[in-house]
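K.L.:
Need coordinates for the following:
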Amino acid sequence: MRLVQLTVPTGRRETILETLDDRGIDYVVTDEDSNRDYTAVVYFPLPSPAVEGVLDELQEAGIDDDAYTVVVDAETVVSRRFEVLREEYENGDVESDRISRQELQSEAESLTPTFAVYAIMTVISSVVATAGLLLDSPAVVVGSMVIAPLIGPALGASVGTVIDDEDLFFESVLYQIVGIVLAIAAAAVFAWMVRVTNIVPPGLAIGDVDEISERLAPDLLSLVIALGAGVAGIISIATGTSVALVGVMIAAALIPPAAAAGIAIAWGQPSAAVGSTVLVLVNVLSVNLAGLLTLWYAGYRPENLFSLGQTEERVRRRVVGLAVIVLVFAVFLGAITYSSFAVATFEENARGEAELVLEDEEFAQYQLLEFEVVMDQEYPFLGPERVVVTIGGPPGEPAPGLADTLHERINQHADDPVDVEIRYLGLVEREDNG
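P.N.:
Model prediction:
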């Protein structure tokens, strides 16, 4: 529910009150004596879905942008006529749950801080995320998402497009570009300082840190996070609900991958930064695409109906452009996903071959103690570099031909030759004389 406060221009009082009466809207009118071009102030409650239509109609009746129109939340309205009005507008569909176009624009603008604050908070969140990744601490990484100021620009571009506010659109796009660059640069500088000062152990392999490695080789499921964040973000602001948790979700799609890219650059592995950088870009584009489609589906249109055709064409072009770019990046992520699947399949098959070899009568006295596939660290398309097989058996040397057999059988499942390292442990059985 909303309470609308409206200043009535001179000569428009009767027209405006007749409009409210025709709609069955309760109102209170007070005289205005500020010696300006307004004769009264009218207050009236409205169901949230009715705000946009009523304000548009009042604007046609003579309310221009110079008049004051204030829309605030109303906790409770006790009125029989209001209940009838609410039943008229709240019919359970998507459009009946959303806030007005005017409120949406104000909400989108309020979610974006000043540029200085935005830049500082982005740098801080990126640095915190970098520390969390290097510490392999999910809790610290989540903390970095909470302070990231990304939800405003991420959703502002979509809002600006559908309501024909190009200033909001271009400002949001600029903020997003600057945010990505700042996040990666801040992460790279901080990670480099950490490395050269030996705050982390010298020789640390970033691929061995789980929180980092999973973002250096992202898979196709990462798209689900970004698309879900875009839809949830738009729904949260369009329905007037809290956006704090949704902001964390959007930051989850952007800040940790940007920090991972910065770490890879600081470690002198630019190829390792490719996957995480692509992940940041595809997530940004996916959030914008999902937000744009959700807003249009929710029924938001520009204020000026004469610009509706132009806006529809603009939305169509941007949706197609975003979809094509996202699809190209999705193919790249799909290739990484397939590479990960191929590695997992190889590991399963190679382990199976090792077990089958040791089940042969010739090698029945040996047992498989440990099996490990060592990756080549060629991000983002990882592949098996060598296989380490730890075998236990009678003291002494293993049977001749065991290593060659394992090497041959395991490499049957590899696209490229893989080294097979055999580690043999002699096992001694102790008799229990007790």
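K.L.:
hey, let's count contacts and neighbours off CA atoms from now on
P.N.:
Will do.
K.L.:
Give me the contact list for stretch 242-249.
P.N.:
Here stretch 242-249 makes contact (C-alpha atoms under 8 Å, 6 or more residues apart in numbering) with Met145, Val146, Ala148, Pro149, Leu150, Ile151, Ile225, Ala229, Ala232, Gly233, Ser236, Ile237.
K.L.:
would you list the residues you listed in a markdown table and tack on neighbour count and secondary structure?
P.N.:
Shown next, in a markdown table, are the contacts of stretch 242-249 (neighbours: other C-alpha atoms under 10 Å; DSSP: H, G, I helix; E, B strand; the rest coil):
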| residue | neighbour count | secondary structure |
| --- | --- | --- |
| Met145 | 26 | helix |
| Val146 | 19 | helix |
| Ala148 | 25 | coil |
| Pro149 | 24 | coil |
| Leu150 | 27 | coil |
| Ile151 | 25 | helix |
| Ile225 | 16 | helix |
| Ala229 | 28 | helix |
| Ala232 | 22 | helix |
| Gly233 | 28 | helix |
| Ser236 | 18 | helix |
| Ile237 | 21 | helix |
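K.L.:
To compare with the earlier structure, here is another sequence to fold:
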Amino acid sequence: MLHLRLITPSEKTDEVVLLIEKTVGATHLVVLPDAARNPAGDVVMCDVAREAGDELLAGLRELGIDTSGSIAVETIDLSLSDRAEKAEADAPGEGADAVLWEHLSDATHEESTLSVTYLAFLTLATMIAACGVVLDNAILIVGAMAVGPEFGPLAGICTAIVQRRPRLALRSTNALLVGFAVAMTLTVGFSLFMDAVDLFSEQQLKADRPNTGFIYAPDWFSFVVAVLAGIAGTLSLTSAKSGALVGVAISVTTVPAAANAAVALSYGDTKQTWGSTEQLLLNLLAITIAGTATLLTQKWLWSKQRKRANVL
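P.N.:
Okay, the predicted model is just below:
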């Protein structure tokens, strides 16, 4: 269930209340006249089944509540109410299958913004992965994958394509490209420093690396795994199962590939630099394709389900 807290101009409250009352899956409606001060207006609260949330939010935006008032949405972890159970039963579809497009757009907007924190995490992840590839240490590679924040901008690009939001696409692409450029540049410097203090060596990079050699040798398995990870990551975002993102993060070799390319570049190893760059681009492309296809499929399936429910 979702909890909505609205601030509505007094002249629009009746329309908002009528919309909520007509929404199948909405319950626990509360109206507090003149309770809001900034902005001034009425406070309207209700609970709604997740599968009915997107339709209600779209209706509220059509009424202009997001510009003339306020719309706040929270997830209810526990609701002990027969009315809530009935609302969830009446709402068409399953809550786990529903996509809250406004929530997805907001989440990807935050995760795909080029910020100092984002650059710091991506750079640190790339440097950790650099240590992993030189030492041929799989544990460090997995740790670097988990730290890397690159799935946020990738999800932002997928969402922007499906929702036709060019600004989100531009912001996400900028965060992705600039982020990796900065992280790889700093990692080249980090590699040179580690070599200067005799912690890295060219011999380690060029030695047989059974645990990490795949990073600069992309193949069809790399593409398949990235596609599967892209689907899983997108589903975890749309179904609010964020815990699955950890599994996605350690399934693809974006950050390790960037790290291997940076270290190889610091030693002038063009073969590994190019192979790692191919691996990076292949993973980014596969995740974007898979994520976009997943969102389009979810959108189509949900619209078919809604039409079937309206007919019944």
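K.L.:
now the strand or helix carrying Ile336 of the first structure: which residue numbers in the second structure?
P.N.:
Assessed by DSSP states H and E, Ile336 of the first structure sits inside helix 308-359. The aligned range for helix 308-359 of the first structure in the second structure is empty, by TM-score structural alignment.
K.L.:
how far does the helix or strand that that helix is followed by sit from the chain's center?
P.N.:
Next along the chain after helix 308-359 of the first structure, taking DSSP H and E as the criterion, comes strand 367-375. Relative to its chain's centre, strand 367-375 of the first structure lies at 37 Å (C-alpha atoms, centre = their mean, to the nearest Å).
K.L.:
Specify the angle between the helix holding Ile336 of the first structure and strand 367-375 in degrees.
P.N.:
150 degrees (axes from the mean of the first three to the mean of the last three C-alpha atoms, to 10 degrees).
K.L.:
hey, where'd the helices end up in the stretch 1-150 of the first structure?
P.N.:
In the stretch 1-150 of the first structure, the segments counted as helices under DSSP state H, counting those that start in this stretch are 13-22, 51-60, 80-89, 94-97, 101-110, 115-135, 138-146.
K.L.:
can you list those helices in a markdown table and add distance to Leu279 of the first structure?
P.N.:
Shown next, in a markdown table, are these (distance: least, C-alpha to C-alpha, whole Å):
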| stretch | distance to Leu279 of the first structure |
| --- | --- |
| helix 13-22 | 51 |
| helix 51-60 | 38 |
| helix 80-89 | 42 |
| helix 94-97 | 31 |
| helix 101-110 | 25 |
| helix 115-135 | 15 |
| helix 138-146 | 16 |
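K.L.:
Could you check those helices and tell me which one is nearest Glu408 of the first structure?
P.N.:
helix 115-135 (38.8 Å; C-alpha to C-alpha).
K.L.:
Look at Glu62 of the second structure and say how many residues are nearby.
P.N.:
Residues lying near Glu62 of the second structure (other C-alpha atoms under 10 Å) number 10.
K.L.:
What's it aligned with over in the first structure?
P.N.:
By TM-score structural alignment, Glu62 of the second structure lines up with Glu60.
K.L.:
Give me whichever of the helices of the stretch 1-150 of the first structure is most buried.
P.N.:
helix 115-135 (a mean of 22; mean count of other C-alpha atoms under 10 Å).
K.L.:
Check which helices and strands that helix sits against.
P.N.:
Identification of packing neighbours for helix 115-135 of the first structure by 3 or more C-alpha pairs under 8 Å, 6 or more residues apart in numbering; DSSP states H and E yields helix 138-146, helix 166-196, helix 210-216, helix 244-266.
K.L.:
That one vs the second structure, mean deviation?
P.N.:
Averaged over the aligned pairs, helix 115-135 of the first structure sits 1.2 Å from the second structure after superposition, using mean C-alpha distance after the TM-score superposition for the first structure.
K.L.:
Dump the helices and strands packed on helix 115-135 of the first structure to CSV, plus distance to Thr69 of the first structure.
P.N.:
Putting those into CSV (distance: least, C-alpha to C-alpha, whole Å) gives the following:
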stretch, distance to Thr69 of the first structure
helix 138-146, 33
helix 166-196, 20
helix 210-216, 47
helix 244-266, 27
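K.L.:
Of those helices, give the one that comes closest to Tyr118 of the first structure.
P.N.:
helix 166-196 (8.0 Å).
K.L.:
Tell me which other helices or strands that closest one touches.
P.N.:
So helix 166-196 of the first structure, by 3+ C-alpha pairs under 8 Å, 6+ apart, packs with helix 115-135, helix 151-162, helix 244-266.
K.L.:
mind checking how far it is from the chain centre?
P.N.:
Counting by C-alpha atoms, centre = their mean, helix 166-196 of the first structure comes out at 15 Å from the chain centroid.
K.L.:
Over to stretch 53-73 of the second structure?
P.N.:
That offset, for stretch 53-73 of the second structure, works out to 22 Å (C-alpha atoms, centre = their mean).
K.L.:
Report the secondary structure element holding Ile391 of the first structure.
P.N.:
strand 384-393.
K.L.:
In that strand, which residues are buried?
P.N.:
Using 16 or more other C-alpha atoms under 10 Å as the test for burial, strand 384-393 of the first structure gives Pro384, Glu385, Arg386, Val387, Val389, Thr390, Ile391, Gly392, Gly393.
K.L.:
I'd like those written out as JSON lines, with distance to Ala139 of the first structure added.
P.N.:
As requested, the buried residues of strand 384-393 of the first structure are exported to JSON lines (distance: C-alpha to C-alpha, whole Å):
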{"residue": "Pro384", "distance to Ala139 of the first structure": "31"}
{"residue": "Glu385", "distance to Ala139 of the first structure": "32"}
{"residue": "Arg386", "distance to Ala139 of the first structure": "33"}
{"residue": "Val387", "distance to Ala139 of the first structure": "33"}
{"residue": "Val389", "distance to Ala139 of the first structure": "35"}
{"residue": "Thr390", "distance to Ala139 of the first structure": "35"}
{"residue": "Ile391", "distance to Ala139 of the first structure": "39"}
{"residue": "Gly392", "distance to Ala139 of the first structure": "40"}
{"residue": "Gly393", "distance to Ala139 of the first structure": "44"}
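K.L.:
so, if you compare those residues, which one comes nearest to Phe169 of the first structure?
P.N.:
So of the buried residues of strand 384-393 of the first structure, ranked by how close each gets to Phe169 of the first structure (C-alpha to C-alpha), first place is Pro384, at 45.6 Å.
K.L.:
The closest one contacts Val373, doesn't it?
P.N.:
Yes. At 6.4 Å, Pro384 of the first structure counts as touching Val373 under the criterion of C-alpha atoms under 8 Å.
K.L.:
could you say what helices and strands the biggest strand by length in the second structure packs with?
P.N.:
In the second structure, assigned by DSSP state E, the strand with the most residues is strand 26-37. With contacts defined as 3+ C-alpha pairs under 8 Å, 6+ apart, strand 26-37 of the second structure has these neighbours: helix 13-22, strand 40-48, helix 82-90.
K.L.:
That's all I had, so thanks and see you.
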